[in-house]
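Asks: Dropping a prediction and its sequence here:
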Amino acid sequence: MGRHASWRIPEEHRVDPAYIEAGDAIAMGQAVYDRRMALGIDQVELAERAGLSVDEVDRIEGGGTAPTLPLLRALAVALDAKLDLSVDTEETHVSFVPHAA
């Protein structure tokens, strides 16, 4: 089973959309990083697999961008995994689950 990243919104920020979006981006970036590490590939290889630049991969992993659905699909394919994403009012859970061999 793949690792997952979670982000719980502190009480004082639950109504701040910018804070929520930043937390979601951080959780996604951590999940991409964790899966990339599990595969033993570097950012260059992930970028090639996903049709991205290394700078784009770095921004995603650093939580600097919120990927679109087409980009999420490209990342899932490039990471040879299924993307599990759960968004609730207080938490976001993101994981890339490896495909069965």
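Replies: Thanks, I have it. Source: prediction; values computed, not measured. Numbering: from 1, shown residues only.

Asks: For the rest of this, base every contact and every neighbour count on C-alpha atoms.
Replies: Noted.

Asks: burial of residue 97, as a residue count?
Replies: 19 (other CA atoms under 10 Å).

Asks: go on, the one 3 residues further on?
Replies: Residue neighbour count, defined by other CA under 10 Å, stands at 7 for residue 100.

Asks: What of residue 35?
Replies: There are 22 residues near residue 35, going by other CA under 10 Å.

Asks: do residue 88 as well
Replies: If we define neighbours as other CA under 10 Å, then residue 88 has 8 of them.

Asks: Check it against this one:
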Amino acid sequence: MNHSMWKTRRTRQLAGEAVEYDQEYVDARLAGDLGQAVHDRRIELGLSQAELAERSGMTQPQVSRMEGGDTVPALPLPRRPAKALDGSLHLTIDEGDSYVTFTPHAA
């Protein structure tokens, strides 16, 4: 295949073509989505990473790595910041895709 015929996965997906993803790609996206959800809620509550770490029984570097999408945490770990941020963390994992949303508890 020459370079002019090469298409990115996103371009192929938008064109309606079937796109397969490597497991590493799926894991990285899940880690990024999870980190963004935790970060957004932490900022919304006006907490620092250190304050969230203290509330959730984690260390500040663990919070930083989670927010940065540097790691895919074991399933029990996201429970800690969800509780500390007074909300529910929803993980939707499907073949080739994943979504993370955070829903604050009603006041």
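Replies: It's in. Since this is a predicted model, take the numbers as computed values, not measurements.

Asks: what about the helices in structure 1?
Replies: According to DSSP state H, structure 1 carries its helices in the segments 17-39, 43-50, 54-61, 69-78.

Asks: Looking at these, which one is packed in the most?
Replies: helix 17-39 (a mean of 20; mean count of other CA atoms under 10 Å).

Asks: Which elements pack onto that helix?
Replies: strand 4-8, helix 54-61, strand 91-98 (3 or more CA pairs under 8 Å, 6 or more residues apart in numbering; DSSP states H and E).

Asks: separation between the most far-flung residue of structure 1 relative to its centre and residue 91 of structure 1?
Replies: When each C-alpha in structure 1 is compared with the mean C-alpha position (CA atoms, centre = their mean), residue 12 comes out farthest, at 24.4 Å. Distance, residue 12 of structure 1 to residue 91 of structure 1, by CA to CA, to the nearest Å: 14 Å.

Asks: Please apply the same query to residue 33 of structure 1.
Replies: 19 Å.

Asks: again with residue 36 of structure 1
Replies: For residue 36 of structure 1, the distance to residue 91 of structure 1 - CA to CA - is 23 Å.

Asks: now do residue 40 of structure 1
Replies: Counting by CA to CA - residue 40 of structure 1 and residue 91 of structure 1 are separated by 28 Å.

Asks: which one of the two has more residues nearby?
Replies: In this comparison of residue 40 of structure 1 against residue 91, neighbours counted by other CA under 10 Å, the higher total goes to residue 91 at 17 against 9.

Asks: Counterpart of that one over in structure 2?
Replies: The alignment partner of residue 91 of structure 1 in structure 2, by TM-score structural alignment, is residue 97.

Asks: Residue 16 of structure 1 too?
Replies: In structure 2, residue 16 of structure 1 lands on residue 22 (TM-score structural alignment).

Asks: ok, now residue 53 of structure 1?
Replies: So residue 53 of structure 1 corresponds to residue 59, using TM-score structural alignment.

Asks: how close does its match get to residue 42 of structure 2?
Replies: Taking CA to CA, one finds residue 59 of structure 2 at 15 Å from residue 42 of structure 2.
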